[in-house]
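Student: okay, sequence plus prediction incoming.
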Amino acid sequence: MFEAFSISFLIVTLAEMGDKSQLVCMALAARLPPRQVLIGAILAFAGLNALAVAVGGTLASWLPTIWVLTAAAVLFAIFGLQALWQGWQEWQQGQDQPAEDTSDVSHVSRKRVIGSTFSLIAVAELGDKTQLSVAALSTKFDILSVWLGATLGLAMTSALGVLIGCALLRRLQLRWLHLASGVLFLVMALAMAIQLIA
């Protein structure tokens, strides 16, 4: 269980650093009460991760293990290559990519901050690489440990986003985070491929 928790936590934390969900948290926290922003983000991630592990667990029981492992290895490899490519492009440019458009949220009422944050994060992350990765991990590991590790990882990145704020985003070296998450995804893909051969 600790292995599943640790792997899920590490993969999700690295993959989400500098990702759109963290940028959304930064933008919202710059304009709205940070505590409610964080609560809304954590609730959204908890729900999305529950959906992901439920889908992953169901697939694991319906499909042959070799198919599930193959699909998971391919997904991890694709995400790893995408992250490495993004990090490499940022490295070539000698600077980080500009922040993603997070839309104007200044009209959101303070009484609706949690709901608005929940909606933005849920829409932004539904079907994202992180959710698909959680689903893939839940086919191999204990789903409760995967859910807990992924949710805590996402909660931590959201909290960092809220604390850092939009002003500090320009100073972060996001290319290193993209490269590190890419390598980690590829290592996981390789580990699953080895299991298929063995």
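Tutor: Noted; the coordinates are in hand.

Student: rest of the way, CA atoms for contacts and neighbours
Tutor: Fine.

Student: residue 77 is in what secondary structure piece?
Tutor: helix 65-93 (DSSP states H and E).

Student: for residue 169, which non-adjacent residue is spatially closest?
Tutor: Leaving out its chain neighbours, the residue that sits closest to residue 169 by C-alpha to C-alpha, 6 or more residues apart in numbering is residue 99, at 7.7 Å.

Student: one more: residue 21?
Tutor: Per C-alpha to C-alpha, 6+ apart, closest to residue 21 is residue 121, 6.0 Å.

Student: show me the contacts for the one you found.
Tutor: When contacts are counted by C-alpha atoms under 8 Å, 6 or more residues apart in numbering, residue 121 touches 21, 24, 41, 44, 45.

Student: swap in 7 Å and give it another go.
Tutor: 21, 41, 44 (C-alpha atoms under 7 Å, 6 or more residues apart in numbering).

Student: element containing it?
Tutor: Secondary structure (DSSP H and E) places residue 121 in helix 113-125.

Student: for that helix, buried residues please.
Tutor: 113, 114, 115, 116, 117, 118, 120, 121, 122, 125 (16 or more other C-alpha atoms under 10 Å).

Student: what's the answer for stretch 167-187, then?
Tutor: Neighbour count says stretch 167-187 has 169, 173-187 buried, by 16+ other C-alpha under 10 Å.

Student: cool, stretch 37-49 as well?
Tutor: 37, 38, 39, 40, 41, 42, 43, 44, 45, 46, 48, 49.

Student: before we go on, here's another structure to hold up against the first:
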Amino acid sequence: MEAFLISTGIVALAEMGDKTQLLALVLAARFRKPWPIVLGIFVATIANHAMAGALGAWVTTLISPQILRWILGASFLAMAVWMLIPDKLDDEEGSSAPRFGVFGTTVLAFFLAEMGDKTQIATVMLAARYEAYYAVVAGTTLGMMLANAPVVWLGERVTRLVPLRVVHIVSALVFAVLGVLALLIKA
């Protein structure tokens, strides 16, 4: 249960102000069809985080626990720094009729946007740390949905409720604490 709850919280915080959250806002404003967008986010997240969780579980078979602890600690500290750098949405789509429909466009856009993203890397690290594949993937997926579904449903008003700078600082502190704990506490 710990792996699930921590994974949910970390990803929900890390996702605030992230490019995929901005992507959710753009898709919601552009297509105005929340159900296929939310379902597309869910499918893309499960696929992406399932692969990331599998990578994290596989890494634990290759690296000794001591070395893995140092790598995880350094990775969490790097994530803390990364959280302080806000994301920008790089490209907006130009055509009004999506080639793959709203659902397909959302799945493709979210899957690609998550590649190498903070939340994908966090999923790899959490799966390696907790060695609880299903709990981590379920938690990180729930965290993504908690951060992105309200943006789709409520649009721009959600991003005005919480100052993103505060969320980024809190997220950075969470990652920093986890990094220090990983370095200091033996598993």
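Tutor: Yes, it's here. Everything numeric here is computed off the predicted structure, so don't read it as measured data.

Student: now intersect the buried residues of stretch 167-187 of the first structure with the helices, please.
Tutor: The helices, defined by DSSP state H, take in 169, 174-187 from these.

Student: what's the closest of the residues you listed to residue 92 of the first structure?
Tutor: Relative to residue 92 of the first structure, the closest of those is residue 175; by C-alpha to C-alpha it sits at 10.0 Å.

Student: so what does the closest one match up with in the second structure?
Tutor: Alignment note (TM-score structural alignment): residue 175 of the first structure maps to residue 165 of the second structure.

Student: so how far is residue 146 of the second structure from its match?
Tutor: 18 Å (C-alpha to C-alpha, to the nearest Å).

Student: ditto for residue 43 of the second structure
Tutor: Residue 43 of the second structure is 14 Å from residue 146 of the second structure, by C-alpha to C-alpha.

Student: one more: residue 91 of the second structure?
Tutor: 24 Å.

Student: okay, those two: which has more neighbours?
Tutor: residue 146 (18 against 7; other C-alpha atoms under 10 Å).

Student: what residue of the first structure matches up with the more buried one?
Tutor: Residue 146 of the second structure maps onto residue 156 in the first structure, by TM-score structural alignment.

Student: quick one: contacts for the closest residue to that match other than its chain neighbours?
Tutor: Of all residues not flanking residue 156 of the first structure in the chain, residue 13 sits nearest, at 7.5 Å (C-alpha to C-alpha, 6+ apart). By C-alpha under 7 Å, 6+ apart, the contact set of residue 13 of the first structure is 153, 154, 157.

Student: for those, which one is nearest residue 33 of the first structure?
Tutor: For the contacts of residue 13 of the first structure, the nearest to residue 33 of the first structure is residue 157 (17.3 Å; C-alpha to C-alpha).

Student: mean offset of stretch 180-193 of the first structure relative to the second structure (after superposition)
Tutor: Taking mean C-alpha distance after the TM-score superposition for the first structure, the mean distance separating stretch 180-193 of the first structure from the aligned residues in the second structure is 0.6 Å.

Student: sorry, back to before: what's the closest of the ones in helices among the buried residues of stretch 167-187 of the first structure to residue 6 of the first structure?
Tutor: Closest to residue 6 of the first structure, out of all of these and judged by C-alpha to C-alpha, is residue 184, at 12.8 Å.

Student: against residue 56 of the second structure, how distant is the counterpart of that closest one in the second structure?
Tutor: Alignment note (TM-score structural alignment): residue 184 of the first structure maps to residue 174 of the second structure. As judged by C-alpha to C-alpha, residue 174 of the second structure and residue 56 of the second structure stand 20 Å apart.

Student: what does residue 114 of the second structure give?
Tutor: For residue 114 of the second structure relative to residue 56 of the second structure (C-alpha to C-alpha), the value is 16 Å.

Student: how about residue 146 of the second structure?
Tutor: The value you get for residue 146 of the second structure to residue 56 of the second structure, if C-alpha to C-alpha is used, is 23 Å.

Student: again with residue 105 of the second structure
Tutor: Following C-alpha to C-alpha, the distance that separates residue 105 of the second structure from residue 56 of the second structure is 28 Å.

Student: any idea which helix is longest in the second structure?
Tutor: helix 34-62.
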